[in-house]
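[1] structure, please.
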Amino acid sequence: MRAAHLMGIGGPEMLEIRHDVPVPRAGPGDVVVRVGACGLNNSDINTRVGWYSRSIHTATEESGYKDADLGDVGWSRKGLSFPRIQGSDVVGVVVEAGEGVSAALMGRRVMVDPCLRDRRRPDDLDLAGYLGSERDGGFAEYCAVPSENAYPISTDLPDVELAAFPCSWSTAEHMLQLANLQAGETVAVPGASGGVGSAAVQLAKLRGARVVAIAGASKLDQVRELGADHVVVRQAGGVPQEAVEANRGRFHVVADVVGGEDFGGWLEALRRGGRYVTSGAIAGPIVDLDLRTLYLKDLTLHGATVYHPRVFADLVGHIETGAVRAIVGGAYLLSDIHAAQQDFLTKRHVGKLVITL
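    Below you'll find the predicted structure:
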């Protein structure tokens, strides 16, 4: 089969398009999915360049970190084995079912939950992994996944749109569930034009919250169309305070995937008892925290990565009812995956970039 093999840590040249990769077989409890499309995520770039390593302290770079500690470059902060097939946003049709799997899944169109859990201890977060990092993913014609991660879905959305949902939208849903965002509350969404941010805007509005979204000047109209009550231009310095002014008061929740130098400002932008939730740090992972702000304002900080299966089930429900819509910023053939990853890093798009098979 055709697949994009990641051969090691580095730039786009570490991705090799192969035509002789064996088709995976379904082991006990697994299914094989014929992939129709697979979304591209920050995690694909971060894994390729080694950014998850604790030895790296800066924002994501295209060339890769030659000095990254290979012992913790994976999504789970463990080492990776190469070659690895990346791609966590798998949408397709089940073509093989392993031992112990219901035959009813055969031929079903599925969307795959990328969060991999230990079957014997599914609640043990330390045993979790991620599709495309700890296990081969969807940048290939076929992908083997645990059957419990393959969710049959009834929707008229084409594969290219459906593949924009799994990683980003489950992350955003998880963030808002952790923060316990309620109707009538206010939330700030830095990075609102990206996959997670654009999902968070829609999911927050679905909850009846008031949303202030932050995005680049060229993307404001598109972000506003997602339902944001106010949009603030992303710029160097002062953004959290501008968001507070647009909101006419401090926020109940900040849902942040940007991090970097604005981190302290976002804590100041929270009202007493506010909740800050993060699942990314594209502007930089090392931040300053004034503990006085944390305890004097009774704030709660949440990190959001591994989620309960109900999060993905809730997302499937939102899609099937038509309550949310995917934003696809571009579609690429598997053979163009190098260009797709380079375009992804420019951040000129709104929503998700998707690889079609």
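
[2] contacts and neighbour counts: CA atoms only from here.
    Noted.

[3] residue 160 sits in which helix or strand?
    helix 159-162 (DSSP states H and E).

[4] after that helix, next one along is what?
    helix 166-179.

[5] what residues sit buried inside that following helix?
    Going by neighbour count (16 or more other C-alpha atoms under 10 Å), the buried part of helix 166-179 is 166-176, 178-179.

[6] show me what it packs onto, helices and strands only.
    Using 3 or more C-alpha pairs under 8 Å, 6 or more residues apart in numbering; DSSP states H and E as the contact test, the elements touching helix 166-179 are strand 89-97, helix 195-206, strand 251-256, strand 270-278, helix 309-320.

[7] tell me what angle the shortest one forms with helix 195-206.
    Using axes from the mean of the first three to the mean of the last three C-alpha atoms, to 10 degrees, the direction of strand 251-256 lies 150 degrees away from that of helix 195-206.

[8] strand 251-256 packs against which elements?
    Looks like strand 251-256 contacts helix 166-179, strand 186-189, strand 270-278 (3+ C-alpha pairs under 8 Å, 6+ apart).

[9] now these as TSV including distance to residue 246?
    Supplementary listing: these in TSV, determined by distance: least, C-alpha to C-alpha, whole Å:
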stretch	distance to residue 246
helix 166-179	21
strand 186-189	10
strand 270-278	14
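
[10] so which of those gets nearest residue 354?
    Nearest to residue 354, of all the helices and strands packed on strand 251-256, is helix 166-179, at 11.7 Å by C-alpha to C-alpha.

[11] run the angle between the closest one and helix 195-206 for me.
    Put simply, helix 166-179 runs at 50 degrees to helix 195-206, going by the same axes, to 10 degrees.

[12] okay, the angle between helix 166-179 and helix 309-320?
    Going by the same axes, to 10 degrees, helix 166-179 makes 120 degrees with helix 309-320.

[13] tell me what angle helix 166-179 forms with strand 89-97.
    Using the same axes, to 10 degrees: helix 166-179 against strand 89-97 is 110 degrees.

[14] quick one: contacts for residue 245?
    By C-alpha atoms under 8 Å, 6 or more residues apart in numbering, no residues touch residue 245.

[15] stretch 178-196: end-to-end distance?
    Taking C-alpha to C-alpha, to the nearest Å, stretch 178-196 runs 15 Å from one end to the other.

[16] no wait, stretch 145-152
    End-to-end distance of stretch 145-152 (C-alpha to C-alpha): 13 Å.

[17] before we go on, could you also do this sequence so I can check it against the first one:
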Amino acid sequence: MWQDREIRFDVDTRMLRLIPGEFTLDRIENVEDTKGNNGDRGIFRITNLRLIWHAQAMPRINLSIGLNTVAGIQSKKASSKIKGETESMYVTAKAPQTRFEFVFTSLGTAQAVTRLFSTTQSINRAYETTRLYRELKMRGPIVDEDGRLRILPGEQQVDKIDGVWNLSSEQGNLGVMICTNLRVVWFATMSVGYNVSIPYMQLANCRVRDSKFGLALVIDTTPQSGEYILGFRIDPEEKLKNTCRSINSLSKAASLKPFFGISKRESDTHSDEESGEIAVRATRVDAFAAYFSDGLVSSEPRGPVFNEDLGLAVEQLRPGFSLAQLWEVHVE
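    Presented below is the predicted three-dimensional model:
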């Protein structure tokens, strides 16, 4: 899967189609790729894996920016051929041995400008906080002090196997293996901090093979997660084989309907007839966005203005924000 981990330019439009488990969170029309295609109107889509932009007149001119490559999102002034000097969204993205900067400008209302930035920022934060769904993790806070797995939202525990030996050291470590609908977890009985969490999307192969410890359960992970080979000893042999079959079955089910960690609330969605997709629309202004830095050094800082309600001078707010919105507290 490359969608969340790569930056691709002008790909075949078929590669912009959503893969299983990927869905559109917002779709914004009249967005300009100000840096690469200044003057061209386009459509900007935010999915749970990537940012997609394509020109309205010529869809083969497009961008696919994986959320895993995004290093920063800022709101700064830019010069648009259509809109002139205006507030735009700057996206910094990293690739092997290079960095890219993308500038997107909403050509719509002030509300659309705010929505472009706040929605992208919110989804990027959600992606960062849901890495356990997608990435192999070792020695993480995945088990509490009482030896109970910290269940993720949308996760269901399927099986728990006691007396599982991790064969990574000469003498082995006794522990517990837990299989859920999303991942395989093992942790040591004597030290729950010694653990590993393997999402099924990072599991390349699971099999039973002979080792110097006898028959062992061997899990191979994908190149994306480091190509680890993890061995576990489970007795008796029948229990070992049943565990292997169970993991393979759960992995197959997860691959048919993958869950990448970001969910959409059906109550906030509506059908987009033009794209045939369900889109989550921004329902409020993100106050965090109003305070988000314009950069460490700003050539045109926003000057102070007198606010009659506060009786104080405050920094001028960006278009689309009001002082009242900054005092609102939203509980998700």
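
[18] after superposition, what is the TM-score?
    The TM-score (TM-score structural alignment, normalised by the length of structure 2) is 0.25; 145 aligned residues with a C-alpha RMSD of 7.0 Å.

[19] other SSEs contacting the helix holding residue 160 of structure 1?
    Packed next to helix 159-162 of structure 1, using 3+ C-alpha pairs under 8 Å, 6+ apart, are strand 30-40, strand 89-97, strand 328-333, strand 352-356.

[20] tabulate these (CSV), appending distance to residue 129 of structure 1 and mean neighbour count.
    Below are these laid out as CSV (distance: least, C-alpha to C-alpha, whole Å; neighbours: other C-alpha atoms under 10 Å):
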stretch, distance to residue 129 of structure 1, mean neighbour count
strand 30-40, 16, 28
strand 89-97, 14, 26
strand 328-333, 26, 17
strand 352-356, 22, 26
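
[21] quick one: which of the ones you listed is nearest residue 244 of structure 1?
    strand 352-356 (27.8 Å).

[22] returning to what we had before: what's the helix holding residue 160 of structure 1 in contact with?
    36-39, 91-92, 111, 326-328, 331, 354-356.

[23] and it, which residues are buried?
    Judged by neighbour count using 16+ other C-alpha under 10 Å, the buried positions of helix 159-162 of structure 1 are 159, 160, 161, 162.

[24] let me have those in JSON lines, extended by distance to residue 291 of structure 1.
    Shown next, in JSON lines, are these (distance: C-alpha to C-alpha, whole Å):
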{"residue": "159", "distance to residue 291 of structure 1": "46"}
{"residue": "160", "distance to residue 291 of structure 1": "44"}
{"residue": "161", "distance to residue 291 of structure 1": "42"}
{"residue": "162", "distance to residue 291 of structure 1": "42"}
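
[25] closest one of those residues to residue 151 of structure 1?
    Using C-alpha to C-alpha, residue 162 comes nearest to residue 151 of structure 1 of those, at 12.2 Å.

[26] how far away is that closest one from residue 256 of structure 1?
    Relative to residue 256 of structure 1, and taking C-alpha to C-alpha, residue 162 of structure 1 is found at 24 Å.

[27] that older thread, need the helices and strands packed on helix 159-162 of structure 1 in JSON lines (columns: distance to residue 16 of structure 1).
    Output for those, formatted as JSON lines (distance: least, C-alpha to C-alpha, whole Å):
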{"stretch": "strand 30-40", "distance to residue 16 of structure 1": "16"}
{"stretch": "strand 89-97", "distance to residue 16 of structure 1": "19"}
{"stretch": "strand 328-333", "distance to residue 16 of structure 1": "14"}
{"stretch": "strand 352-356", "distance to residue 16 of structure 1": "15"}
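
[28] wait, which of those strands is closest to residue 130 of structure 1?
    Closest approach to residue 130 of structure 1 among those is made by strand 89-97 (10.6 Å; C-alpha to C-alpha).

[29] so which other helices or strands are in contact with the closest one?
    If contacts are counted by 3+ C-alpha pairs under 8 Å, 6+ apart, strand 89-97 of structure 1 sits against strand 30-40, strand 109-112, helix 159-162, helix 166-179.

[30] 6 Å instead?
    Here strand 89-97 of structure 1 touches strand 30-40, strand 109-112, going by 3 or more C-alpha pairs under 6 Å, 6 or more residues apart in numbering; DSSP states H and E.

[31] quickly find the element holding residue 240 of structure 1.
    Element membership for residue 240 of structure 1 (DSSP H and E) is helix 239-247.

[32] state the distance from residue 294 of structure 1 to residue 300 of structure 1.
    Separation of residue 294 of structure 1 from residue 300 of structure 1 (C-alpha to C-alpha) stands at 8 Å.

[33] now swap in residue 112 of structure 1 and tell me
    Counting by C-alpha to C-alpha - residue 112 of structure 1 and residue 300 of structure 1 are separated by 31 Å.

[34] share the number of residues neighbouring the closest residue to residue 150 of structure 1 other than its chain neighbours, please.
    Counting by C-alpha to C-alpha, 6 or more residues apart in numbering, residue 150 of structure 1 lies nearest to residue 112, which is 4.6 Å off, once chain neighbours are set aside. Number of residues near residue 112 of structure 1 (other C-alpha atoms under 10 Å) recorded here: 28.

[35] so residue 112 of structure 1 touches residue 145, yeah?
    No - contact status for residue 112 of structure 1 versus residue 145: not in contact, 7.9 Å apart, counting by C-alpha atoms under 6 Å.

[36] count of neighbours near the closest residue to residue 50 of structure 2 other than its chain neighbours?
    What sits nearest to residue 50 of structure 2 in space, not counting adjacent residues and going by C-alpha to C-alpha, 6+ apart, is residue 66, at 4.2 Å. Residue 66 of structure 2 is flanked by 22 other residues according to other C-alpha under 10 Å.

[37] contacting residues for the closest residue to residue 300 of structure 1 other than its chain neighbours?
    The shortest distance from residue 300 of structure 1 to any non-neighbouring residue, by C-alpha to C-alpha, 6+ apart, is to residue 275 (4.8 Å). Residue 275 of structure 1 sits next to 179, 253, 299, 300, 301 when contact means C-alpha atoms under 6 Å, 6 or more residues apart in numbering.

[38] distance of the second one relative to residue 161 of structure 1?
    This points to residue 253 of structure 1. Remark: distance between residue 253 of structure 1 and residue 161 of structure 1 (C-alpha to C-alpha) = 29 Å.
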